[in-house]
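[1] Sequence plus the predicted model coming up.
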Amino acid sequence: MRAHLARVDAVIIQAVIAGALSFSHLHDLAEAAGQGGWKAWAYPVSVDLLLVAAWRRMREQQRAGQPAGGPRLWFLIALAASLGANIATAGLLDLGHVPASLRVVVAGWPAVAFFGGTLLAHAPRTVEEPAAPVIPEPEPEPSSVPAAVDTPRSDELPKASTDPAPEEPAPSPVLAAPPHVPAVALPPALIDRAQALAEEHRTATGQPADPDVVRTRLGLPPSMTPSVAAHL
């Protein structure tokens, strides 16, 4: 437990340091490009927010089995803006005499970030509709009036037969049940994907996912349904 907390603490500290440095580099570049005051502080916030939003949407669409080309494009654009600011402030660029082309790029960034954020926020999300519950048919209630029982007369009773009892046929041999076919092992990546689909279905509908439905969404043949069900 302590080792796990130590790893988490180290990751958080590293993320805070890297984020602070990148934030400072973006601020310095925006200020050198003529965006002074509060505007210079807004640029790093815009770049980092677009980076995080694109990453989250890309992961959501990948878990849902949808193409994530759009979010991946905006993630690369935001990453290029952050990485470019870090490189530009490494001494390779004279911040006292910023080129006009870089001033144009910095000034046009708000429109680009607004357009990308709007597309990410309003992209359609596919949610599986919950299956309609199956209502069992009511069983017929037994009648409270007992049926009349006909008592046969003595002359209608069958007479005992004096013939020897026929020999009973030998029981037919019982066929052995086919051996249980073990489930085929799935790759770890496919297991994680199947569990993610099942968890998404359980979150959306409140019911466990059908292994056959998960197998269909994974694009596996019907014979792989037991293997998928073994990992849900």
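    Ah, there it is. From a predicted model like this one, the values you see are computed outputs, not experimental measurements.
[2] going forward, measure contacts and count neighbours with C-alpha atoms only.
    Will do.
[3] Residues contacting stretch 42-57, please?
    Identification of contacts with stretch 42-57 by Cα atoms under 8 Å, 6 or more residues apart in numbering yields 22-24, 26-27, 30, 71-72, 74-75, 78-79, 81-82, 110, 113, 116-117, 120.
[4] which among these end up buried?
    Neighbour-count burial (16 or more other Cα atoms under 10 Å) applied to the contacts of stretch 42-57 gives 22-24, 26-27, 30, 71-72, 74-75, 78-79, 81-82, 113, 116-117, 120.
[5] ok, and here's another one to check against it:
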Amino acid sequence: MFRSIRIDAVLIQAVIAGALSFAHLHDLAEAAGQTGWKAWAYPVSVDLLLVAVWRRLRTERSGLAWFWFLVALVASLGANIATAGLLDLDHVPAWLRILVAGWPALAFLGGTLLAHTPDATPAPTP
């Protein structure tokens, strides 16, 4: 009748890691001049690209999927490292401002290619 709730340590760790990574991406975007909702949308776009890539990699191990996985991973990992004190967030270099400002177009391109490039695996027949 009653279902027991099982606390999964891996799930808890994943939620904590995700929240920290999200905060780092937000902080970097804000430091690079993306204010308000734009600073919050930046980590969402990075994480959604990773989700799209993961979905593709579960069905197909293509060069396209691995390329976009590396792009999204570098964006996420780069923000995490940059906010670890290696970068003065009060004086973000121009090249990083350009990368952050250009990210939406890059993420849109990657997501579109992943969503609209057919899988190499054939669809199951009924």
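    Arrived safely. Small disclaimer: the values here were computed from a predicted structure and weren't measured.
[6] Give me the TM-score for this pair.
    Scored by TM-score structural alignment, normalised by the length of structure 2, the superposition of the two chains gives a TM-score of 0.90; 123 aligned residues with a Cα RMSD of 2.0 Å.
[7] from the chain's centre, how far out does stretch 117-126 of structure 2 sit?
    In terms of Cα atoms, centre = their mean, to the nearest Å, the centre of stretch 117-126 of structure 2 is set 26 Å apart from its chain centre.
[8] ends of it, how far apart?
    Distance across stretch 117-126 of structure 2, first residue to last, is 23 Å (Cα to Cα, to the nearest Å).
[9] Look at Pro93 of structure 2 and say how many residues are nearby.
    Counted with other Cα atoms under 10 Å, residues neighbouring Pro93 of structure 2 total 12.
[10] ugh, wrong one, I meant Lys39 of structure 1
    Lys39 of structure 1: 13 neighbours (other Cα under 10 Å).
[11] Assign a three-state SS to it, would you?
    helix (DSSP: H, G, I helix; E, B strand; the rest coil).
[12] One more: Gly36 of structure 1?
    When the rule is three-state DSSP, Gly36 of structure 1 gets the label coil.
[13] quick revisit: now intersect the contacts of stretch 42-57 of structure 1 with the strands, please.
    Residues of the contacts of stretch 42-57 of structure 1 located in strands (DSSP state E): none.
[14] Show only the entries of the residues you listed found in helices.
    22-24, 26-27, 30, 71-72, 74-75, 78-79, 81-82, 110, 113, 116-117, 120 (DSSP state H).
[15] Tell me which residues are up against stretch 63-73 of structure 2.
    46-47, 49-50, 53-54, 56-57, 110, 114.
[16] mind running it again at 6 Å?
    The contact list for stretch 63-73 of structure 2 (Cα atoms under 6 Å, 6 or more residues apart in numbering) reads 46, 50, 53.
[17] Now flag whichever of those is closest to Ile98 of structure 2.
    When the contacts of stretch 63-73 of structure 2 are ranked by distance to Ile98 of structure 2 (Cα to Cα), Val46 comes first, at 16.0 Å.
[18] returning to that earlier point: of the contacts of stretch 63-73 of structure 2, which count as buried by neighbour count?
    Those of the contacts of stretch 63-73 of structure 2 that meet the buried threshold are 46, 50, 53, by 16+ other Cα under 10 Å.
[19] neighbours around Val51 of structure 2, how many?
    15.
[20] let me redo that: Ala42 of structure 1
    Using other Cα under 10 Å, Ala42 of structure 1 has 16 neighbouring residues.
[21] what do we get in structure 2 for it?
    Using TM-score structural alignment as the criterion, Ala42 of structure 1 maps onto Ala41 of structure 2.
[22] where's Leu89 of structure 2 relative to Lys38 of structure 2, distance?
    Counting by Cα to Cα - Leu89 of structure 2 and Lys38 of structure 2 are separated by 17 Å.
[23] contacting residues for Ala229 of structure 1?
    Contacts of Ala229 of structure 1 by Cα under 6 Å, 6+ apart are Pro211.
[24] Looking at the alignment, what corresponds to it in structure 2?
    Counting by TM-score structural alignment, Ala229 of structure 1 has no partner.
[25] And for Pro110 of structure 1?
    Per TM-score structural alignment, Pro110 of structure 1 is aligned with Pro104.
[26] what do you get for Arg125 of structure 1?
    Using TM-score structural alignment, Arg125 of structure 1 pairs with Asp119 in structure 2.
[27] For its match, the count of nearby residues, please.
    Counted with other Cα under 10 Å, Asp119 of structure 2 comes out at 14.
[28] Specify the local secondary structure of it.
    coil.
[29] Excluding chain neighbours, what is closest to it?
    Glu60 (6.7 Å; Cα to Cα, 6 or more residues apart in numbering).
[30] From Val100 of structure 2, how far off is that neighbour?
    29 Å.
[31] same deal with Arg58 of structure 2?
    28 Å.
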